[in-house]
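*Asks:* build me a structure from this.
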Amino acid sequence: MKSTSINQNEAKASYTAWQLVLMVLTVILVALYAARPLFNVDVFWHLELGEWITTHKAIPKTDMFSAVHPESSWVQFQWLWELLAYLLVSSSGITSLRVFQVVILTATFVALFGTFYQRTKGTALALFLVIFALLLYEERFQARPDALNLLFFTAVLSFSLKPPPQKRIRMLLSIFVVCMVWSNIHAGSAVLAAAVFGAAAIGGTIQHLVNRSNENPTIRWAWTCLATCVVGLISNPIFFSGWYHFIEIYPAMRATGNWEWEPTYRMTANGLHPYFIFLSFAPSVVALVYLADLVTQIRRKDQQPIAWGETVLCIGLLLLAHQASRNAVLATFPLAFSLPRLCSRLEIRKLTLSLLLSATLLLCISYAYRIEHVRGGLIPTINMLSYDLEPTAYPEELGAFLSEAGIEGKILNQGKWGGYLIWSSWPQCRVFVDTRHHLNNPMWETYYSFHNPQTRADAANRAADNWGLDLIAFSGPTFPFQQPPKGWELLFKAGPQELYLRTNSANAEKNRLRALEWAGAQRQDPRHSVAAAVIPQAAQRWLGHPFNKSRLTEAQATIGKDPSGKSERTIGGILAQAGAYIDARPYLVESSRLSPNNVRTWYWLALIGWHTEDRNLLAHALTKLANLPLNKLAPVERIELAMLSSQSPPGTEPIRQD
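*Replies:* Coordinates of the predicted model:
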């Protein structure tokens, strides 16, 4: 007996240590994910709206950023987050927004653990549920209003689970304040508060009718909480107009193919990594678990009756979790209700061990995807924390050029660049599209045509003729060999960031002169390209970006140590993107020797052969590429190779675009 007692104490101590380690690791991962450089394509138009609200002391009601219809109606019902985020950034810089994210998201998961522990009365079970929620929510760790939704939902759920308190006025005031703040930060998701209190009220009423019991004071309290919640929600001055506008544009937002609006079961389209498999099937597995629990409750009539408020709420949450991947985390809460009951009924031996093993596995899946798969390891992840903005996510050099040179016009732009271009160059420049995708049917046609390299030139001319768009901003190669259609000229290029100018627009000559002034050059001959003076300065800025400098430094340090030629290919590719073709050539030639079947290396060599008029190098590269799969190249790059192949010397095998 004494030996058994000792073994049990040792097992309990080991479980406690295991739980503590998992808690610490979970907090570290939450903070690490939240602290990553800003990468969300929405954040900068949110900040620009915050600046406008600060300046004008009003909430905008038109799409003032649009180059096509700045007077059209647009209701943004996330105004409070935009205002607070702008005030934070304007006073303390972009880094402060990342710090805010770390604090808020860490607090969210601490609150989540407290809520689950209060519900389950078990540390291991609460910890498992928190890590389960982390996997379903970590993609939402973005600097945008909906990053706060889980914290608000957790607070509202905690209110709904509490019995009627003695000091009811204080409780109702707390509910009102939470719902009011949530509504003004993200009115779209704040309706979940009404869903939670509504489920409690409706479920309590159903239970009263089914059981034919006397009126229960708890039911009156539930309806009072719901009424208080609704009053808090509609305190947002644009709650109704915002929702009406959202319903109008929702189909178009779904049509963009943004994965966060896709059903969770489609997430395996992103790959068969365990993370995507979990994301795809977790809500469905939870639905089956909850259904099994519900059926068991119905059969066990001698036990406690069904809690209809909980049932109504959980069914609604599971429907939302399946409807869009952005809602997947909601599946955690039905699991928090049903799992403790199922565990107690099944009498699983070594339940704590099973839960801790499962939690550890989920944490490993999260780490394997977010740290190893996305970043390439813990050290690169930590190194990336030195950047405020995710490298390559935003056109930083192009935005600086537009602002510093004072370029004016209407930009036909890459969709994901819209927000940053608004932040860096509005109001002197307006954009065709940003990630709100507020487009009418003719604009949608132009948008899709412009993002298709086969029809891009026609789309650019159509946009110029129909709406007066006179600038093009896109990730290159926008056009093959930076040669735009007639009527356009290249004005700026920094790595892949390209800007083209409509040659006969009202702002054309003014923008040329301002670009030359920015480059510290003078135009000696009107026949000379302005880009020839601007691009060297832009290339130096792009190469001087800390991320590109670090890549070059790291690659230089490993030359000769990597038999695959990756270091040489990295250096050659960066230099080629900057237009330094002569400097890039020896690195890429060496890379082709070490890795003779790398399609990216041969693509760069073909481009270098064309730009430097080295026909031997061009013919050799095209011959090699004719026997390699080109699926890793961008569509425009394949078009370039097909065009080069058609002009190549006799005997060179043709290259197909597809």
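
*Asks:* drop to CA atoms for contacts and neighbour counts, all remaining ones
*Replies:* OK.

*Asks:* mind listing the helices for the stretch 451-600 of the chain?
*Replies:* Here the stretch 451-600 of the chain has its helices, by DSSP state H, counting those that start in this stretch, at 456-467, 508-519, 530-543, 546-557, 566-577, 581-594, 599-611.

*Asks:* counting neighbours, what do you get for the residue nearest to Gly399 when sequence neighbours are not counted?
*Replies:* Nearest residue to Gly399, sequence neighbours excluded (C-alpha to C-alpha, 6 or more residues apart in numbering): Ser424, at 5.3 Å. Residues lying near Ser424 (other C-alpha atoms under 10 Å) number 22.

*Asks:* who touches Ser424 in this structure?
*Replies:* If you count contacts by C-alpha atoms under 8 Å, 6 or more residues apart in numbering, Ser424 has them with 399-400, 402-403.

*Asks:* using TSV, lay out those residues together with secondary structure and neighbour count.
*Replies:* Listed next are these as TSV, based on DSSP: H, G, I helix; E, B strand; the rest coil; neighbours: other C-alpha atoms under 10 Å:
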residue	secondary structure	neighbour count
Gly399	helix	18
Ala400	helix	14
Leu402	helix	23
Ser403	helix	18
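
*Asks:* could you redo those residues as a markdown table and give each row distance to Ala331?
*Replies:* As requested, those are exported to a markdown table (distance: C-alpha to C-alpha, whole Å):
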| residue | distance to Ala331 |
| --- | --- |
| Gly399 | 40 |
| Ala400 | 43 |
| Leu402 | 45 |
| Ser403 | 45 |
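
*Asks:* that older thread, of the helices of the stretch 451-600 of the chain, which approaches Ile655 most closely?
*Replies:* Of all the helices of the stretch 451-600 of the chain, it is helix 599-611 that lies closest to Ile655, at 11.8 Å by C-alpha to C-alpha.

*Asks:* please compute how far the closest one lies from its chain's middle.
*Replies:* 32 Å (C-alpha atoms, centre = their mean, to the nearest Å).

*Asks:* list the buried ones in it?
*Replies:* For helix 599-611, the neighbour count (16 or more other C-alpha atoms under 10 Å) marks 599-610 as buried.

*Asks:* helix 566-577 and that helix, what's the angle between them?
*Replies:* 40 degrees (axes from the mean of the first three to the mean of the last three C-alpha atoms, to 10 degrees).

*Asks:* to compare against the first, here's the next sequence to fold:
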Amino acid sequence: MTILTAETTNSAGTRHSLLPLWVGLVVYAVLMSVGDRLLNDPDTLWQITLGQWIIDHRAVPHSDVYSFTMAGQPWISTQWLAQVLLAVSYTVGGWAGPVVVAAGSLGLTLALFARALGRRLRDSTTLVFVIAAVILMAPHMVARPHVMAMPVMVAWVAGLMNAADRRAAPSLWLLPLIALWANLHGGFVLGIALVAPIGLDAALGAPARRWSLLLRWAGFGVLALIVSFANPYGWEAILASRRILDLGAALATIGEWAPTDFSRFGPLELVLLAGLGLALWRGVTLPPMRILMLLGLLHMALSANRNLEVLALLAPLIVAAPLARQIGGVETADGAPAQPAFSVVATALSLAIAGTLAFATLHSFAPPREQTPAEAVAKLKTLGVQRVFNDYDFGGYLIASGVSPFIDGRTELYGERFVVEQNAAVRLRPPEKLFRLLDDYNIDATLLRTEDGATRLLDHVDGWEKVYSDDVATIHVRKPGAAHTAEPKVDPAR
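*Replies:* The predicted structure is shown next:
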């Protein structure tokens, strides 16, 4: 029989343990030890550059100021505050700065996650959810704005779910969180959207106060929407999020937006099978609205890899109370462990800061060479070319180097058709598309990965001269009198 409410005797009190503190510290320490991997995303480069632009101009962008293909076109950055934080951290600490910011944000996220779950579930159960979350989040743990918004997302949804479990309206003190989220990342739209189903779940569980509770949740939702306008773009920030979702086929060309691939065993399949096994073994049931929310988050995760962290962090918060009722949760607040002493927290943070300073002095952080073709771009600057057709992943480094790119990670700026055509051209689908783009945009030079099909083809095309090549990037320049540099290989067997 489906449980229609998620009430639990544990909601009366608050339980604290050292587990959240240890989770946050361990996650932070591990991520710092592999900090270079947090820089393994080309978008980090242009995010930092844009953050410095915002600081220098004391304004946020309203049009493209970097590419030559979309120069002057309307474009806004709903991540402006996170970009400023990245730029400041880079100015203060070099590449160690963004690593510390990202590792700290992720550590805080999982500490808040463990604390929220620990109000309902035993530490052992909470730890299982933390491990599952880390597995799902790992591919997207990079120094980008979304990781700075994660702690806010967890705190916001945990606050909403706590109110729903108590069959009460959310506290107005949650509203500053949505304002902060709206300035850190466009994902705040999801936070507002979740108010409706969570509020309905709360109302369904309180038949005697159903309509009054619905009105209070509706009022809170309206206030949350209004408060989210407290950003430099106002209501335009919501429209920007919609434009990303409308990119259609372009999203499939970007790894983080591609749908989940079940042809190989991966993290999501592992977690789903484990969850399904638990549900079948223990007979876990959920209230109707929580089932719908869980299915919605699962749909998002299946539709795009970048939503795996949303499923990992929010699904456990939604199921925690009914799960505790069925498999056993923490005892009531009477006799529960006291909140960790301030001295314990202060000591732990002091050790983390000291460890960070010591490690940062011994280790030099840097983005991977595959994303930063420094030698090739240095050569490109000596050529005096203005219009460069570049690989998608090189766009961020070109912006950071002061070179106008053909394309970069701001997919919503370029639009579906442009992104799809650039991707097809680099992959020679068909080869004619490459030459059409080179001609249509009067391209002077190309900066592509050495292993790209387009790079190999240009080696055999008259009118294009290879002037630089290494194991990462190759440069061809348009030169009408140039003959191809290598003969095509012929397979006699064919």
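
*Asks:* picking up where we left off before, which of the buried residues of helix 599-611 of structure 1 lies closest to Ala147 of structure 1?
*Replies:* Ala147 of structure 1 lies nearest to Arg600 out of the buried residues of helix 599-611 of structure 1, by C-alpha to C-alpha, at 37.4 Å.

*Asks:* can you tell me how far that closest one is from Ile234 of structure 1?
*Replies:* Distance from Arg600 of structure 1 to Ile234 of structure 1, counting by C-alpha to C-alpha, to the nearest Å: 55 Å.

*Asks:* centre of the chain to the longest helix along structure 2, how far?
*Replies:* Counting by DSSP state H, the longest helix found in structure 2 is helix 96-118. Mean-position distance between helix 96-118 of structure 2 and its chain equals 14 Å (C-alpha atoms, centre = their mean).

*Asks:* after superposition, how close is that helix to structure 1?
*Replies:* Superposed on structure 1, helix 96-118 of structure 2 shows a mean distance of 1.2 Å to its aligned residues (mean C-alpha distance after the TM-score superposition for structure 1).

*Asks:* against which helices or strands is that helix packed?
*Replies:* helix 19-33, helix 80-93, helix 123-137, helix 145-165, helix 308-327 (3 or more C-alpha pairs under 8 Å, 6 or more residues apart in numbering; DSSP states H and E).

*Asks:* which one of those lies closest to Ala346 of structure 2?
*Replies:* helix 19-33 (10.9 Å).

*Asks:* re earlier: can you redo the helices and strands packed on helix 96-118 of structure 2 as CSV with distance to Thr474 of structure 2 and mean neighbour count?
*Replies:* Putting these into CSV (distance: least, C-alpha to C-alpha, whole Å; neighbours: other C-alpha atoms under 10 Å) gives the following:
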stretch, distance to Thr474 of structure 2, mean neighbour count
helix 19-33, 33, 20
helix 80-93, 29, 21
helix 123-137, 33, 19
helix 145-165, 31, 23
helix 308-327, 35, 22
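
*Asks:* need the helices of the stretch 451-600 of structure 1 in a markdown table (columns: distance to Asn327 of structure 1).
*Replies:* Below are the helices of the stretch 451-600 of structure 1 laid out as a markdown table (distance: least, C-alpha to C-alpha, whole Å):
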| stretch | distance to Asn327 of structure 1 |
| --- | --- |
| helix 456-467 | 35 |
| helix 508-519 | 45 |
| helix 530-543 | 38 |
| helix 546-557 | 34 |
| helix 566-577 | 39 |
| helix 581-594 | 45 |
| helix 599-611 | 38 |
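
*Asks:* and of those, who's closest to Phe100 of structure 1?
*Replies:* Of those, nearest to Phe100 of structure 1 by C-alpha to C-alpha is helix 546-557, at 23.8 Å.

*Asks:* please enumerate the strands of structure 2.
*Replies:* Applying DSSP state E to structure 2 gives strands spanning 388-390, 445-449, 464-469, 473-478.

*Asks:* so which of those gets nearest Val130 of structure 2?
*Replies:* Among the strands of structure 2, strand 445-449 comes nearest to Val130 of structure 2, with 37.8 Å by C-alpha to C-alpha.

*Asks:* on average, how far is that closest one from the matching bit in structure 1?
*Replies:* Compared with structure 1 after the fit, strand 445-449 of structure 2 shows a mean deviation of 1.0 Å (mean C-alpha distance after the TM-score superposition for structure 1).

*Asks:* with respect to Trp417 of structure 1, which of the contacts of Ser424 of structure 1 is nearest?
*Replies:* The nearest member of the contacts of Ser424 of structure 1 to Trp417 of structure 1, counting by C-alpha to C-alpha, is Gly399 at 9.6 Å.

*Asks:* what lines up with the closest one in structure 2?
*Replies:* Using TM-score structural alignment, the equivalent of Gly399 of structure 1 in structure 2 is Val377.

*Asks:* quick one: its match and Leu398 touch, right?
*Replies:* Yes: judged on C-alpha atoms under 8 Å, Val377 of structure 2 makes contact with Leu398 at a distance of 7.4 Å.

*Asks:* now do the same for the residue nearest to Gly399 of structure 1: its match in structure 2.
*Replies:* Matched by TM-score structural alignment, Ser424 of structure 1 corresponds to Ser401 in structure 2.

*Asks:* repeat for Ile202 of structure 1
*Replies:* Aligned by TM-score structural alignment, Ile202 of structure 1 pairs with Leu200 of structure 2.

*Asks:* any idea how far its match lies from Met300 of structure 2?
*Replies:* Going from Leu200 of structure 2 to Met300 of structure 2 by C-alpha to C-alpha gives 21 Å.

*Asks:* what's the answer for Pro373 of structure 2, then?
*Replies:* Distance of Pro373 of structure 2 to Met300 of structure 2, computed by C-alpha to C-alpha: 34 Å.

*Asks:* compare neighbour counts for those two and give me the winner.
*Replies:* Taking other C-alpha under 10 Å, Pro373 of structure 2 and Met300 do not tie; Pro373 has more neighbours (21 against 18).
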